[in-house]
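*Asks:* Quick one: sequence and predicted model below, then my questions.
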Amino acid sequence: MTTTSAGLTAPFALARYRDGDAVRLGLVAGDRIRPLTAEDLGASDLNAFLAASDWDRLAALVGTGESLPLADVVLTAPVEPRQVLQTGANYREHVIELVAAGLTQNSDRTPEEARAFASSMMDERKANGEPYFFIGLPACVVGDDVPLVLPGYSEVHDWELELAVVIGREAFQVSREDALEHVAGYTIVNDITTRDLVFRKDMKEIGTDWYRAKNAPGFLPTGPFLVPAPFIDGADATVRLELNGEVMQNSSTADLLFDIPALIAGASQTMPLLPGDILLTGSPAGNGQHWKRFLRDGDVMTGSISGLGTQIVRCVGEAS
């Protein structure tokens, strides 16, 4: 796989790349990557650096030292999170579509009435509700160098491209006003979901089963870059996913019901968010469930988010 910085607009970013059996941290600037040592970071490892991310220190290293052509290395996931928090039902238009469709099918409301009712529900939720969080397994975080193996136990594996917040300084019970002080940077995550496992069939009262639906190996393709927060406008970033060259998702984080400060503040009330953790912000309309088309062997997903580069995920069917 050829690695490029297409879509990466920041003057520099972090990435992790394969060096034989090891994985090394590097500083990406333009079409080159410079290996980073603990001495370069002023910290023992990536997460220790993110805890007090000194981006000026890294900016001073751009153009210095030995570097490699980015095209000659294989990038992997740019983060090593200890916790992965995910956000559900967080794009206003997407949720309105889902609610309105359900109302149209299950009541005598016209489509216009159903949409108006759903819109008022979402406005009320945004004003007085709370974000909906669940957790993923850090072991599912992989780079797009790893093919996405589609488990053979289902034929309804779906995509959900998302802007992911990378936590810097530890955040515990922080306010919305202080939340962005705890953001080190941003990256791309494709949150893969097996649709027919989302709801328990044996005991519907239990509700959703996110463990089985979202945590198969490789179900969180991440990266390829970790871009410093000062270079990204997380409040208005375009989230776009193409499947085999056809646009499936194309929206903006401006449509989030709960914005990034609200998500960080909300998630941090229960458990400290640690340096290097990732917080997924939700996925816009246009997933496979909407199109009635799910992932198949040979599919190629190309995901991009403003300023964060391009992620290419290749799907393979599980060997029988």
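*Replies:* That came through fine.
*Asks:* contacts, neighbours, all on C-alpha from now
*Replies:* Noted.
*Asks:* Next, His290: secondary structure please.
*Replies:* Using DSSP: H, G, I helix; E, B strand; the rest coil, the structure places His290 in helix.
*Asks:* again with Arg24
*Replies:* strand.
*Asks:* dump the residue contacts of it.
*Replies:* Arg16, Tyr17, Arg18, Pro35, Leu36 (Cα atoms under 8 Å, 6 or more residues apart in numbering).
*Asks:* Could you do Gln173 as well?
*Replies:* Gln173 makes contacts with Ala265, Gly266, Ser268, Gln269, Thr270, Met271, Pro272, as judged by Cα under 8 Å, 6+ apart.
*Asks:* Give me the secondary structure label for the fifth one.
*Replies:* Assigned state for Thr270: coil (three-state reduction, three-state DSSP).
*Asks:* how many neighbours does it have?
*Replies:* Close neighbours of Thr270, defined as other Cα atoms under 10 Å, add up to 10.
*Asks:* distance of it from Pro138?
*Replies:* 18 Å (Cα to Cα, to the nearest Å).
*Asks:* now swap in the last one and tell me
*Replies:* When distances are taken as Cα to Cα, Pro272 and Pro138 turn out to be 16 Å apart.
*Asks:* Counting neighbours around each, name which of these two comes out higher.
*Replies:* Taking neighbours as other Cα under 10 Å, Pro272 and Pro138 compare with Pro138 leading, 19 against 15.
*Asks:* this is the other structure I want to compare:
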Amino acid sequence: MKLARFTVEGRTRLGKVVGDEIFDLSAIVPELDGSMRALIEHFDQLRDVLETVADGKYLLSEVTLEAPIHDPRKYLAIGMNYQAHADEAAAAGHAVPTSQLWFNKQVTCINGPYSDVDVPKSAPNMVDYEAELGVVIGKRCRHVPLEEASSVIAGYFVCNDVTARDWQFRSPTFTLGKSFDTHGPIGPWITTADEIADPHALTLTLELNGEERQRSSTGDMIYNIYEQIAYLTQVMTLEPGDLIATGTPAGVGIAGDRFMREGDVVRVAIDGLGAIENRFVEEN
């Protein structure tokens, strides 16, 4: 199932995407008050009724797709998790971690799948893109064994881990450079885990103004998704709706000294999950 948040007629609602149509779920789950986090938390109980929804239909072209989750408690991301990207970072003089490298993207960065992304006034020169596979946690969990990690995943989405490199490098942690408002476009919807046979066998691509800049299989991760979850839950409780960005492959802008400018359009696509596309604009 593909679960989305969408706005039509001035109201944002929960929806189910089927082909080029979206079905309004609001009448089915009014008690959730439009919360995707709540829907994910109760998805196992609601799945059967959601599958039968056939009313309240709109064309996708008639609605605005919003970030599928706009209010997660956590948005965590792993750095240098594709070998080719780690190699290009090392070639640029950056230390390559010997264990999983995690940082926060503050949740106020979250942005819609087709919304504009700011080139900030305070970071106008080194804004970069990073195509990534995103994971949504479906169950409250701690100390998850590696072999059980798949069971706590609700689904997957496409994301661009937009980064202000100058702010990233001036701080002992990556958080500031990763957390500017609008720098977390995600979507276009959440594809539930049962629809993805193997999340480590997906092709991920990024195009800048129509030119391909990144292409990789998600199987090229150094630490796979299940290893990431097992590692994180040694430290913290993950909760329904928490987001994880699983790393970017080679080809980021900094490797070629090509940063985002006013009018640039970045498209990130992943097999089976759809695509997001965002225009970069100067911050007002």
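*Replies:* Sure thing, it's come through. Since we're looking at a predicted model, the values are computed, not measured.
*Asks:* Looking at the contacts of Arg24 of the first structure, which two lie furthest apart in space?
*Replies:* Within the contacts of Arg24 of the first structure, Arg18 and Leu36 form the most distant pair, 13.3 Å apart (Cα to Cα).
*Asks:* In TSV: the contacts of Gln173 of the first structure, plus distance to Arg212 of the first structure.
*Replies:* As requested, these are exported to TSV (distance: Cα to Cα, whole Å):
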residue	distance to Arg212 of the first structure
Ala265	27
Gly266	25
Ser268	25
Gln269	26
Thr270	23
Met271	23
Pro272	25
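*Asks:* Just the buried ones from these?
*Replies:* By neighbour count, with 16 or more other Cα atoms under 10 Å, the contacts of Gln173 of the first structure hold Ala265, Gly266, Ser268 as buried.
*Asks:* Could I get these in TSV, plus columns for distance to Leu27 of the first structure?
*Replies:* Output for these, formatted as TSV (distance: Cα to Cα, whole Å):
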residue	distance to Leu27 of the first structure
Ala265	30
Gly266	32
Ser268	29
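*Asks:* Tell me which stretches of the stretch 101-250 of the second structure form strands.
*Replies:* Here the stretch 101-250 of the second structure has its strands, by DSSP state E, counting those that start in this stretch, at 101-104, 110-111, 117-119, 127-128, 131-137, 153-160, 163-164, 184-192, 203-208, 211-217, 243-245.
*Asks:* Val281 of the second structure: which of these is closest?
*Replies:* strand 117-119 (5.1 Å).
*Asks:* Please look at Ser304 of the first structure and Ala237 and confirm they touch.
*Replies:* No: contact criterion Cα atoms under 8 Å: Ser304 of the first structure and Ala237 do not qualify, at 9.9 Å.
*Asks:* what about those two, which has more around it?
*Replies:* With neighbours defined as other Cα under 10 Å, Ser304 of the first structure and Ala237 compare such that Ser304 has more, 28 against 19.
*Asks:* Contacts only, for Ala51 of the first structure.
*Replies:* Ala51 of the first structure neighbours (Cα under 8 Å, 6+ apart): Ile167, Gly168, Arg169, Glu170, Pro275, Gly276.
*Asks:* Can you pull up the most central residue in the first structure?
*Replies:* Val189 (2.7 Å; Cα atoms, centre = their mean).
*Asks:* so what's the aligned partner of that one in the second structure closest to, chain neighbours aside?
*Replies:* By TM-score structural alignment, Val189 of the first structure lines up with Cys159 in the second structure. The spatial neighbour of Cys159 of the second structure that comes closest, neighbours along the chain excluded (Cα to Cα, 6 or more residues apart in numbering), is Ile186 at 4.5 Å.
*Asks:* Please report how far the equivalent of Arg24 of the first structure over in the second structure lies from Val63 of the second structure.
*Replies:* When the second structure is aligned by TM-score structural alignment, Arg24 of the first structure is paired with Arg13. Arg13 of the second structure sits 10 Å away from Val63 of the second structure, going by Cα to Cα.
*Asks:* list residues touching both of the two?
*Replies:* Common contacts of Arg13 of the second structure and Val63 (Cα under 8 Å, 6+ apart): Phe6, Thr7.
*Asks:* before we move on, the earlier item: can you pull the contacts of the residue nearest to the centre of the first structure?
*Replies:* Applying Cα under 8 Å, 6+ apart to Val189 of the first structure gives the contacts Leu161, Glu162, Leu163, Ala164, Leu220, Pro221, Thr222, Gly223, Leu280.
*Asks:* what number of residues lie near the last one?
*Replies:* Same thing as Leu280 of the first structure. Neighbour count for Leu280 of the first structure, taken as other Cα under 10 Å: 28.
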